[in-house]
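A.B. asks: Please find the sequence and the predicted model below.
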Amino acid sequence: MEQIERNTHLPTRIAKQFAQRIHDGALKPGDKLPTEHAMAQSFGVSRTVVREAIAQLRNEGLVETRQGVGAFVVERQFRHIRLEDGQRMDKHAFSDLFQLRVPLEIEAAGIAAAHHRAEHLIQLDDSLARIALPLDWNTEGVAADLDFHRIIAQATGNEYFPQFIGAIADRVGHVIIAAREQTMPDEIRAITITEHTAIRDAIRARDPVAARQAMRFHLTGSAQRVGLALQFYN
């Protein structure tokens, strides 16, 4: 496997390599991916990073995971969205991204509050715990943050939300890293935990209005941390 550059969002890079092999037909439906241990050794990363990469592939509908067995390529029954990533983002690109995130993720939070299942709350709690105690702030920390938002998308029960949010995960990762470069680590960690906890609490309370408000507050803060002022029209 190709060694991964350390200054990139590692899970996304690994997911991209496997996605390309699936699209090219090198990996076919039913084929099993290498084990987490084998992938971690091949790419020179931790198993946590590998798990996040597999989660991205699963969210994009490219693989399925079987408990105790591994990850397998699935038959694609409809087209999934995949953006070319890896390009450095400027302020204009950040602005464009937030124009999409605002309606998409605010609505997802509200729907998740109404339709989530018990397992989604467990998964949100797990991602929050990983945000609080990441081993590496720019890998595991970013992975946990992105995972939190993908779980919300899945909790909507609408397959399109995880497709769209999974497609922009790499770009969102750039925003998270850029925000952390502007703020002291302990401060940004505390802010991140507070904002995500408010979203989780509103979803747990099955309060769509509060969940939407909490996500709006989080996205506004996230934009401000990269020098943007969001405009709302309602």
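C.D. replies: Great, that's in hand.
A.B. asks: C-alpha from now on. contacts and neighbour counts both.
C.D. replies: Will do.
A.B. asks: how much space is there between residue 122 and residue 19?
C.D. replies: From residue 122 over to residue 19 the distance is 28 Å, taken as CA to CA, to the nearest Å.
A.B. asks: between the two, who's got more neighbours?
C.D. replies: Legend: neighbour count by other CA atoms under 10 Å for residue 122 and residue 19, higher for residue 19 (21 against 11).
A.B. asks: want to compare, so here's the second one:
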Amino acid sequence: MTTYSSSYTGPQWKIAQVELDPETRTPAATVMEPTELAGPTAFWPDGTTSYLLHFHGGAVTSWTVADEADTAVRALEAVRTGEEIAPDALRAYIRDVRRLETRMTALKEELLLIAREPGPTGRARLTFREIGDELRQHHSTVAERHQRIVDGDPAPWRAWLTQHTERAALYSNGGELPRTPEPPREHETNVYDSEEEPGKVIARCRCGWSGPAGTNIVTAARQGKAHEDQPEA
């Protein structure tokens, strides 16, 4: 295994360009190994550079974006070097850059939604002005776009981005909006099995109060509710 950093001792994939056996399609010979490794970056003897991305997403999300981003980088290099681009390659460049652009729009707008959703404090994570500063847009423009999404006008690729996640049900097709988390109450009770008296249940409160042990769950729940209503009683 080739490590990317002298400070990292975990297993890594070996970085090398290999030649495949035409029959078995397995590595037959190493064509080239990098001359230098710097974190996820590899420098090759032919003057090229590669960057290794790490992600957990499946083929429909992270892998797709990585593949289209690779095409976009190759298109960028072709533009900068002034090479003649064949029609097939040109079509592939245009297609993947367009797809990547639409996926990035969906991701940007999903981050906008998350930024305006209530965080752990119960307030929006970012203000419209803070979001506008990062997007280089006036905060009123950001607020208007946010409202249109909430009203049912999401980015075309949002369903692709959020598929198989809990966020897929939000903001679209009548889905609910994220709820503001309620701050923990000082007095909140529940019914538990008694540790001291097996077979019995007991109501306990977050504040440390506990009721008498009994055999009836309904009675214990009522005792807990009475404590919540009148904790000083």
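C.D. replies: Looks like it came in fine. Computed from a prediction, not measured in an experiment: that's the story for all the values here.
A.B. asks: Quick check: TM-score for this pair?
C.D. replies: Remark: TM-score between the superposed chains equals 0.23 [TM-score structural alignment, normalised by the length of structure 2]; 84 aligned residues with a CA RMSD of 5.1 Å.
A.B. asks: Just the buried residues of the helix ranked longest in structure 2, please?
C.D. replies: Looking across structure 2 with DSSP state H, the single longest helix is helix 87-116. Within helix 87-116 of structure 2, the residues that count as buried by 16 or more other CA atoms under 10 Å are 92-93, 96-97, 99-100, 102-107, 109-110, 112-113, 115-116.
A.B. asks: between the helix or strand just after that helix and helix 87-116, what angle do the directions make?
C.D. replies: As assigned by DSSP states H and E, the chain's next helix or strand after helix 87-116 of structure 2 is helix 128-135. Helix 128-135 of structure 2 and helix 87-116 are oriented at 160 degrees to each other (axes from the mean of the first three to the mean of the last three CA atoms, to 10 degrees).
A.B. asks: Name the residues of helix 128-135 of structure 2 that are buried.
C.D. replies: Those would be 128, 129, 131, 132, for helix 128-135 of structure 2 by 16+ other CA under 10 Å.
A.B. asks: Which strands or helices does that helix pack on?
C.D. replies: helix 87-116, helix 139-150 (3 or more CA pairs under 8 Å, 6 or more residues apart in numbering; DSSP states H and E).
A.B. asks: So for residue 201 of structure 2, which of those sits nearest?
C.D. replies: helix 87-116 (41.5 Å; CA to CA).
A.B. asks: on that earlier part again, possible to save the helices and strands packed on helix 128-135 of structure 2 as CSV with distance to residue 189 of structure 2?
C.D. replies: Shown next, in CSV, are these (distance: least, CA to CA, whole Å):
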stretch, distance to residue 189 of structure 2
helix 87-116, 32
helix 139-150, 36
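A.B. asks: Compare these and give me the one nearest residue 161 of structure 2.
C.D. replies: helix 87-116 (7.0 Å).
A.B. asks: Give the other helices and strands that that closest one contacts.
C.D. replies: Taking 3+ CA pairs under 8 Å, 6+ apart as the contact cut, helix 87-116 of structure 2 packs with helix 62-81, helix 128-135, helix 158-162.
A.B. asks: Repeat the analysis, applying 7 Å as the threshold.
C.D. replies: Helix 87-116 of structure 2 makes packing contacts with helix 62-81 when contacts are defined by 3 or more CA pairs under 7 Å, 6 or more residues apart in numbering; DSSP states H and E.
A.B. asks: Just the buried positions in the helix it packs on, please.
C.D. replies: Buried, per 16+ other CA under 10 Å, within helix 62-81 of structure 2: 63, 64, 65, 66, 68, 69, 71, 72, 75.
A.B. asks: Next up, the contacts around residue 47 of structure 1.
C.D. replies: By CA atoms under 7 Å, 6 or more residues apart in numbering, residue 47 of structure 1 lies in contact with 36, 37, 40.
A.B. asks: Let's see which of those residues end up in helices.
C.D. replies: Per DSSP H, the subset of the contacts of residue 47 of structure 1 in helices is 36, 37, 40.
A.B. asks: quick one: contacts for the first one?
C.D. replies: Think residue 36 of structure 1. 47, 50.
A.B. asks: Look up how far residue 47 of structure 1 lies from it.
C.D. replies: In terms of CA to CA, residue 36 of structure 1 sits 6 Å off from residue 47 of structure 1.
A.B. asks: Understood, closing this out.
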